[in-house]
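Undergrad: Predicted coordinates and the sequence they were generated for:
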Amino acid sequence: MKATLAKFEQATIFRFLVQWTIILIPLSILVGSLVAFFLWSLDYVTQQRYQHPWLLFLLPVGGVAIWLLYRYAGKNAAAGNNLLLEEIHEPGGGVPARMTPLVLGGTLLTHLLGGSAGREGTAVQMGGSVASLLLRWIKFDVQEKRIILTAGIAAGFGAVFGTPVAGAVFALEVLVVGHMKYDALVPALIAAVLANFTVAAWGVHHTAYAITTPVGEITAMFSSNAAAEWLLLGKTILAGMAFGLTAWVFANTMEAVKSYAAKWIRVPWLIPVTGGVVVIQLVYLFGTQDYLGLGVTGPHAGSVSIVNAFHSGGAGTWSWAIKLLFTVVTLGTGFKGGEVTPLFFIGATLGNTLAVATGSPVDLMAALGFIAVFAGATNTPIACTLMGVELFGGDHILHYTVACFTAYYFSGHSGIYSSQGIRGNKVGPSETEALQTIRDWQLRRRNE
């Protein structure tokens, strides 16, 4: 009898896998193709900005253009990633298909003119809107709708960074802080893998990172490898605390910029104009354009960038804070893109600074900051640990884990996604008291 039930169970699982693979193949190919086009276009507009620095002076005008697009054509698409999370929590009107061209055009214009923004938000929103379009063509129940939207997020995230495993887990982990449901895990993984393959098939490549410094080089002064490992682990914990606090500062500063801009600038289209003018002033204040755009690479070989942060002398002591300032002004005043790649920059350059201060391997600390500040800002430590393995290799997985989880705790219940659900408390007071405190905080965030 048990053997018969087992056969039926395996047959059900097989049918589930085949069904979702068939459903997700067209979704993943389309999302992967859109992401490939986006990455190619992003590289093109970035090169144009490098060649024509005067484009920066058009940033305020570009901000008005983006505002007009979303004001008259965007409707609820302006909610961005938060709209996707809300639709997964409580399926309603769906995600508009117009979100894809709007966020794509807005992001490319932001980068062309020098706004400090990322690319994750664009890819995730394209994935979500394509998934929602599929839901209009095929009838699904509520739970299946949630799974498909989650798979769309995974496809966009996994494809844009070349991290399909992290993309699948991120799509589940980002929904609710402290709780993860696994019913969408396999569809999310299928979508992320297929979308990533599609990007590669189009000949678009991701930036390669590596941790090359042998840890033994900095531990030769100790009498045993065990002492050296404990010392490095202690430094990782302290760095994780700094990464988490930085994530907290980023999330709350972003909310403050949005709130004060809306309060003090009564004419809505003047908000992006003001943001653009401030970014231009910051460029002249710091005397460099290194903090514009993505920041993966820079306009010249010696630029402060994510890639250079993995090497000694590749970042200044306060590079992370300067990039944070550029980014919260750009995104907080209505320009489009995403927060994640700037968070990579902030984390990698902060890691570089901490490595110099603590005598740690620069490339290891930069890698830890790269993933841990992101983990703290999005409350997704598991996905970010896996991202570390996919991007930098698995040799330092213990340090990835410690840094990401420490940052997750020290970032508190802040985050860059206001519609992210919260279940339970990270640490601290009793569960009932904590949940009420968290609900009050989340309600305030949504009402601002």
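TA: Yep, that arrived.
Undergrad: Please make it C-alpha for all contacts and neighbour counts, starting now.
TA: Noted.
Undergrad: would you say Ser132 is within a helix?
TA: Yes. Looking at Ser132 with DSSP: H, G, I helix; E, B strand; the rest coil, it is inside a helix.
Undergrad: Which residue ranges of the stretch 251-400 of the chain form helices?
TA: Under the criterion DSSP state H, counting those that start in this stretch, helices of the stretch 251-400 of the chain are mapped to 270-286, 319-332, 340-358, 362-378, 381-392, 397-410.
Undergrad: for the stretch 51-200 of the chain, same thing?
TA: So, for the stretch 51-200 of the chain - with DSSP H, counting those that start in this stretch - the helices run 59-69, 81-89, 99-112, 120-137, 142-161, 164-173, 185-201.
Undergrad: and Val215, which of the ones you listed is closest to it?
TA: Val215 sits nearest to helix 164-173 of all the helices of the stretch 51-200 of the chain, at 25.4 Å, using C-alpha to C-alpha.
Undergrad: Which other helices and strands does the closest one contact?
TA: The contact analysis (3 or more C-alpha pairs under 8 Å, 6 or more residues apart in numbering; DSSP states H and E) places helix 164-173 against helix 142-161, helix 185-201, helix 381-392.
Undergrad: Lys263: which of those is closest?
TA: Judged by C-alpha to C-alpha, the one of the helices and strands packed on helix 164-173 that comes nearest to Lys263 is helix 142-161, at 32.4 Å.
Undergrad: here comes the other one, which I'd like you to weigh against the first:
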Amino acid sequence: MNDSNSPIDVFHSRFYFAYFALIALPVSLFTGSAVALFLISLDAVTETRWENPWLLYLLPLAGIGIWWLYHQFGKNSAGGNNLIIDEIHEPGGGVPLRMTPLVLLTTLVTHLFGGSAGREGTAVQMGGSLASRIGRWMKLDEEDTRVVLMMGIAGGFGAVFGTPIAGAVFALEVLAIGNNKLRDFKALLPCLLAAYLSDQVCRLWGATHTHYAIHFSEAFNWQLLGITIVAGAAFGFAGRLFSWAMHALKNMSGKIFVKTPWLTPFVGGCIVIALVFIAGTEDYIGLGVIAQHPAGISIVNAFKEGGVDQFSWLWKLVFTVVTLGMGFKGGEVTPLFFIGATLGNTIALYTGAPVDLLAALGFIAVFAGATNTPIACTLMGIELFGADNVVYFGVACLMAYFCSGHAGIYSSQRIHHPKFGRWK
């Protein structure tokens, strides 16, 4: 690749998209297959936990096991999503292939024993590590490796949620706040191709995605737009609270247990068990897309009037911050969906706005605020809920973005352009 006269370099320069289309095939095949394995396994461990509620009491020991695995074999793969983002910004040691089996196994363990976590982080890490290995096999240079890593992010995200367009944009937008670098946007088409193909491969393996329905579809309403603006601000503050609490707990627990780090997940597991007793329900552990019982608190039921409690969003926030902030593995995004959808349900209760629409707005907007990716989240809203309410989707995501501050769940995310005026 360094020889400017080599045939592959000539092909690369003249047929850029065809070049990355060929690379997208193995990236998508491996990423889509890994995500399908993950989703199918996640359903299986969730069913197992539902059938064996006593597994929750082993969560502290499971936490020690997760710590041991990363202590023995993890090395730099413990950096997770932030390692992938850092490698895209400044290619260096690469993303290790061991990240894939480690994050897959430990996320399944977290869910099996009752941790509150998601799946996006796992899918993105698998996609990034597999794409990095493919780049090494092909001996790509640094610039092409950056693109391939972004393709891995897009493939993992697009396949795990069934939203390839949002996945492609997310892979670019998540790198930096105000990202407008042309060298990143030239990766958009390769990322879109990787996300689409990964999603198709995932579906071919039989993995399924939850379908959400919004029945609200009316002409534009100024009053509803005003509610959307206020709700978007609330969603942004919720995303900001989640990010702040997550980073604060990680820092605090790291200082407290600096000499005995294995105690961090052990104590975290104990706290989760205590929270279950305090909340009086197990609906806030696990993934939270659907509940064990039809009337339970879940993302799906947040789209129904009276389907959740008024403080369900806060309970899920606390459960997830403790789980992920104290060493367990999994993603943050599905819990953010839960927090947003239930908070939207509560706002609808007090404003009289349509419950399903406000739940959908919260679903995407809290995520937009916590990750600073309003465009990707707006597109996700269209892919998941249809385009009828796209104006409300965009307004809610932008308000959440502007109200969430410059910090997000990804500490490696950089600031290219501040949200408001000057930023120090």
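TA: That came in fine, so what should we check first? This is a predicted model, so every value here is computed, not measured.
Undergrad: Would you tell me which one of the helices and strands packed on helix 164-173 of the first structure is buried the most?
TA: helix 142-161 (a mean of 28; mean count of other C-alpha atoms under 10 Å).
Undergrad: what's the average distance of that helix to the second structure?
TA: Superposed on the second structure, helix 142-161 of the first structure shows a mean distance to its aligned partners of 0.4 Å (mean C-alpha distance after the TM-score superposition for the first structure).
Undergrad: For that helix, grab the matching residue range in the second structure.
TA: Counting by TM-score structural alignment, helix 142-161 of the first structure falls onto residues 142-161 of the second structure.
Undergrad: Any idea how far that stretch is from the middle of the chain?
TA: 14 Å (C-alpha atoms, centre = their mean, to the nearest Å).
Undergrad: ok, and what's touching stretch 219-239 of the second structure?
TA: With contacts defined as C-alpha atoms under 8 Å, 6 or more residues apart in numbering, stretch 219-239 of the second structure is touched by 336, 340, 343-344, 347, 351, 353, 358, 361-362, 365-370, 392, 395-404, 408.
Undergrad: 7 Å - rerun?
TA: Identification of contacts with stretch 219-239 of the second structure by C-alpha atoms under 7 Å, 6 or more residues apart in numbering yields 340, 353, 362, 365-367, 369-370, 392, 395-397, 399-401, 403-404.
Undergrad: and if you look at stretch 36-49 of the first structure?
TA: 55, 108, 111-113, 199, 202, 204.
Undergrad: Let me know the distance separating the nearest residue to Glu86 of the first structure once chain neighbours are set aside from Trp67 of the first structure.
TA: Using C-alpha to C-alpha, 6 or more residues apart in numbering and skipping the chain neighbours, the partner closest in space to Glu86 of the first structure is Ser419 (6.3 Å). Relative to Trp67 of the first structure, Ser419 of the first structure is positioned 22 Å away (C-alpha to C-alpha, to the nearest Å).
Undergrad: got it, and Val193 of the first structure?
TA: Distance of Val193 of the first structure to Trp67 of the first structure, computed by C-alpha to C-alpha: 35 Å.
Undergrad: for Val165 of the first structure, same thing?
TA: Taking C-alpha to C-alpha, one finds Val165 of the first structure at 35 Å from Trp67 of the first structure.
Undergrad: So those two - more neighbours on which side?
TA: Neighbour totals were compared for Val165 of the first structure and Trp67, and Trp67 leads with 25 against 22 (other C-alpha atoms under 10 Å).
Undergrad: Tell me which residue is most central in the first structure.
TA: Closest to where the C-alpha atoms of the first structure average out (C-alpha atoms, centre = their mean) is Val340, at 3.1 Å.
Undergrad: Might you report the residue contacts of that residue?
TA: Residues in contact with Val340 of the first structure, defined by C-alpha under 7 Å, 6+ apart, are 118, 120, 374.
Undergrad: Give the buried subset of those residues as a ChimeraX selection command.
TA: In ChimeraX, a selection of the buried entries from those looks like this (16 or more other C-alpha atoms under 10 Å):
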select :118,120,374
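Undergrad: Quick one: map Tyr417 of the first structure onto the second structure.
TA: So Tyr417 of the first structure corresponds to Tyr410, using TM-score structural alignment.
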